[in-house]
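Trainee: What shape does this take:
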Amino acid sequence: MTWKTEWKKWSTHKELPSELKKQMTNMTETEREDAFYKQLEFGTGGMRGELGAGPNRMNIYTVRKVTAGLAAHIEENGTEAKKQGVVIAYDSRYGSAEFALEAAKTLGAYGIKSYLFQELRPTPELSFAVRYLRAYAGIMITASHNPSEYNGYKVYGEDGAQLPLTAADIIVNHMNKIENELLLEIKDERELLSQNLVSYIGENLDQVYLDYVKGLQLNNNVSNMNLHIVYTPLHGTGQTLVPQALQNAGFQHITIVEEQKNPDPSFSTVASPNPKEAQAFQLAIQYGKERGVDLLLATDPDADRLGVAVKNHSGKYVLLTAPSLCIATACSQLGS
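Mentor: From the prediction side, this is the model:
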């Protein structure tokens, strides 16, 4: 099927949201071809792509399609797998909350229960929630540390880990059987609630997770270290749990980078929300120098990637998680 055939199918779909219709109208010929010549690839790391109309973009229809593939995979594993259900979380990106709900609506059409976080939460908590709730799978709506025009969809197995290649291939095979993602059935949210096919989760699970994280601590005497920390969530999910987890561990001197504290899908204070890049630490460095802080921490939008910077013997902050650990390079990148 050529990209022009796909374009026509989408452009004539009567229920296409107005925002997607507008995007299609404003596309150049080159943009149309790129958006419609294939479907987004799905693998062990899930899928991610630019937001917009077309099968090669992240939108409600590509989300429904991959969710339908996952649902078919769950169905193959029997009634008990369907009852176990799927945990769904999302980050601060454009469309994340909507895509999470679309995934629940699609699963509901297959009679599969969803545990949907009420608000944005980090990927590590999603992984924990899958195991704690004994769910069959987990979905995380995120594009990790990619730029703001991207979003994505990660799938986790019942062990809380990302899918192995065999499971990812099975989902792809089911996706390839779907002739028209625009016509996939979904359930209304109110119907899902009335049929107990969706349950909203949040603060109660947060506390269980934080207690679990506290139990992993090896050194219970950190409160005597008098360590001063600057932390930035880079406009992502980390603010929901990371400061509390640090305090639970005994770190009492924590300063949050205020400009990067709240969720912001445009990631307006950084070129890229990647905590393993020096530019993401610029505001944290300012805070650190002003306060004489020992340690700088940063997490990416879904808080599964950590960046760490400490002072070297010259008093310059060194990014430990840089691609290269050459102190001279890191120091020149980060500044004094």
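
Trainee: From now on I want contacts and neighbour counts done on CA atoms only, so please keep to that.
Mentor: OK.

Trainee: give me the number of residues near the nearest residue to Gly250 once chain neighbours are set aside?
Mentor: Excluding the flanking residues, the one nearest Gly250 by CA to CA, 6 or more residues apart in numbering is Ser223, at 4.7 Å. When neighbours are defined as other CA atoms under 10 Å, Ser223 has 14 of them.

Trainee: pretty sure Ser223 is in a helix, no?
Mentor: Yes. The assignment for Ser223, made by DSSP: H, G, I helix; E, B strand; the rest coil, places it in a helix.

Trainee: Next, the residue nearest to Leu182 when sequence neighbours are not counted: secondary structure please.
Mentor: In this structure, Leu182 finds its nearest non-sequential neighbour in Tyr61, 6.0 Å apart by CA to CA, 6+ apart. Classification of Tyr61 by three-state DSSP places it in helix.

Trainee: want to put them side by side, so please do this one too:
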Amino acid sequence: MIWRERFQEWLSNPWLDPGTREELNAIAAQEDEIKNRFGQMLSFGTGGLRGPVGAGTNRINRYMIRKVTQGLADWLLAETAAPFSVCVGFDARTDSPGFAAETAAVLAANGIHAHLFEAACPTPELAYAVRRMRAAAGVMITASHNPPGDNGYKVYGPDGVQILPVAAHQIGRHISETPFFWRRSFPALHEALQQGLLTYLTQEMDQEYLAVVGDALAGYAAAVPAEARQSFPICLTALHGVGGYYLKNLLQILGFEPSVVDEQIEPNGAFPTLRVPNPENEAAFAFAIDQCRYGHRRGCGGGHRSRTR
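Mentor: Down below sits the predicted model:
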């Protein structure tokens, strides 16, 4: 039984961290759980990979992040002329900052410069940063609208667009050739910084991104008379994603005054007001619909709704 062998391989590995070892020991007598966690490997494709956070080969964890990043690094080193860099962003999910740090550390271990976002950012900003920094690739740690217990890993090309099938297949081959435990430790971020293999993308990048998007939309906004913009009914919910304040500021720059769903504007990886943070599910908009229907906030008298993740 391959899943039992994989489980024992992980549990007996001296490089396994104490927290993961404790998690695996807790399921040692649960055959179905072991099979679910180790019966297969998370697959990598054009959308990267997503899955529940936890110990196992069928889960997102630090070892999976390291394995995937090493596969990406091997592909870049084989296909890209040095020197080059990679931008790394992350969302507000609980484990995302740590997974982003693991990504940057593996890149540094391969001599690849990482531009790591200092704080959570929207996925489109990561795509912008890839082009702005002329990076060879971008990595976004996010599970998009998956359940709160999930996370994911998306890869973007130098054009800021998600990789195409050919690249995904090539990266996947490198990932499959990389073991889970091939290295005991990786450079700490402060060490990578000292070695010139890490820079942080700060609020300056956030402001630059907003300005660029604002300029791109200014012509469209100008089609709406200034007085009408002030009263134009827009209800904004971020569904606890990281884009709420970005969109609020952007709309205000363009002369609109959105009515914000305060209960969902703060980034929160636990998504406390939502069963599933999926904008394709009407139930996710219950707060926004009520706000528009009953006019709990100024400007929600109409049917225009906006959401951002």
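
Trainee: these two touch, right, the residue nearest to Gly250 of structure 1 and Phe251?
Mentor: Yes. Counting by CA atoms under 8 Å, Ser223 of structure 1 touches Phe251, with 5.7 Å between them.

Trainee: Arg134 of structure 1 corresponds to which position in structure 2?
Mentor: Using TM-score structural alignment, the partner of Arg134 of structure 1 in structure 2 is Arg134.

Trainee: Leaving out chain neighbours, which residue sits closest to its match?
Mentor: Take Arg134 of structure 2 and drop its neighbours on the chain: the residue closest to it by CA to CA, 6+ apart is Pro158, 6.9 Å away.

Trainee: Over to Ile112 of structure 2?
Mentor: That would be Ser85: by CA to CA, 6+ apart, it lies 5.9 Å from Ile112 of structure 2.

Trainee: With Val155 of structure 2 as the reference, measure out to the one you found.
Mentor: Ser85 of structure 2 sits 13 Å away from Val155 of structure 2, going by CA to CA, to the nearest Å.

Trainee: Equivalent analysis for Tyr294 of structure 2, please.
Mentor: Counting by CA to CA - Tyr294 of structure 2 and Val155 of structure 2 are separated by 42 Å.

Trainee: what about the two, which has more around it?
Mentor: Taking neighbours as other CA under 10 Å, Tyr294 of structure 2 and Val155 compare with Val155 leading, 28 against 11.

Trainee: which non-adjacent residue is nearest the more buried one?
Mentor: Nearest non-adjacent residue to Val155 of structure 2, counting by CA to CA, 6+ apart: Val139, 4.7 Å away.

Trainee: tell me which element that neighbour is part of?
Mentor: strand 137-141 (DSSP states H and E).

Trainee: Give me the next element, helix or strand, following that strand.
Mentor: Beyond strand 137-141 of structure 2 toward the C-terminal end (DSSP H and E), the next one is strand 150-156.

Trainee: the inter-axis angle of that following strand versus strand 137-141?
Mentor: Strand 150-156 of structure 2 and strand 137-141 are oriented at 170 degrees to each other (axes from the mean of the first three to the mean of the last three CA atoms, to 10 degrees).

Trainee: Packing partners of strand 150-156 of structure 2?
Mentor: strand 49-52, strand 137-141 (3 or more CA pairs under 8 Å, 6 or more residues apart in numbering; DSSP states H and E).

Trainee: Report the mean deviation for the shortest one after fitting onto structure 1.
Mentor: Spelled out, that is strand 49-52 of structure 2. For strand 49-52 of structure 2, the mean distance from the matching residues in structure 1 following superposition reads 0.4 Å, by mean CA distance after the TM-score superposition for structure 1.

Trainee: Where does that strand end up in structure 1?
Mentor: Going by TM-score structural alignment: strand 49-52 of structure 2 matches residues 47-50.

Trainee: Could you give the separation of the matching stretch from the chain centroid?
Mentor: Relative to the centre of its chain, stretch 47-50 of structure 1 is centred 11 Å away, using CA atoms, centre = their mean, to the nearest Å.

Trainee: swap in stretch 44-56 of structure 2?
Mentor: Distance, centroid of stretch 44-56 of structure 2 to centroid of chain: 12 Å (CA atoms, centre = their mean).

Trainee: if I line the two up, what does Val261 of structure 2 land on in structure 1?
Mentor: Checking TM-score structural alignment: Val261 of structure 2 goes with Val257.

Trainee: is it true that that match touches Thr232?
Mentor: Yes. Between Val257 of structure 1 and Thr232 there is a contact at 5.2 Å, judged by CA under 8 Å.

Trainee: could you list every residue that touches Gly152 of structure 2?
Mentor: Applying CA atoms under 8 Å, 6 or more residues apart in numbering to Gly152 of structure 2 gives the contacts Gly48, Leu49, Arg50, Gly51, Ile60, Ile141, Thr142, Ala143, Ser144.

Trainee: For structure 1, just list every one of the strands.
Mentor: Residue ranges of the strands in structure 1, as given by DSSP state E, are 47-50, 86-90, 114-117, 137-141, 150-157, 198-201, 228-232, 253-256, 295-299, 306-311, 317-319.

Trainee: Mind putting those into a markdown table with distance to Pro243 of structure 1?
Mentor: Listed next are these as a markdown table, based on distance: least, CA to CA, whole Å:
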| stretch | distance to Pro243 of structure 1 |
| --- | --- |
| strand 47-50 | 28 |
| strand 86-90 | 19 |
| strand 114-117 | 19 |
| strand 137-141 | 21 |
| strand 150-157 | 25 |
| strand 198-201 | 20 |
| strand 228-232 | 8 |
| strand 253-256 | 7 |
| strand 295-299 | 11 |
| strand 306-311 | 14 |
| strand 317-319 | 20 |
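
Trainee: Before I go, just wanted to say thanks for your time.
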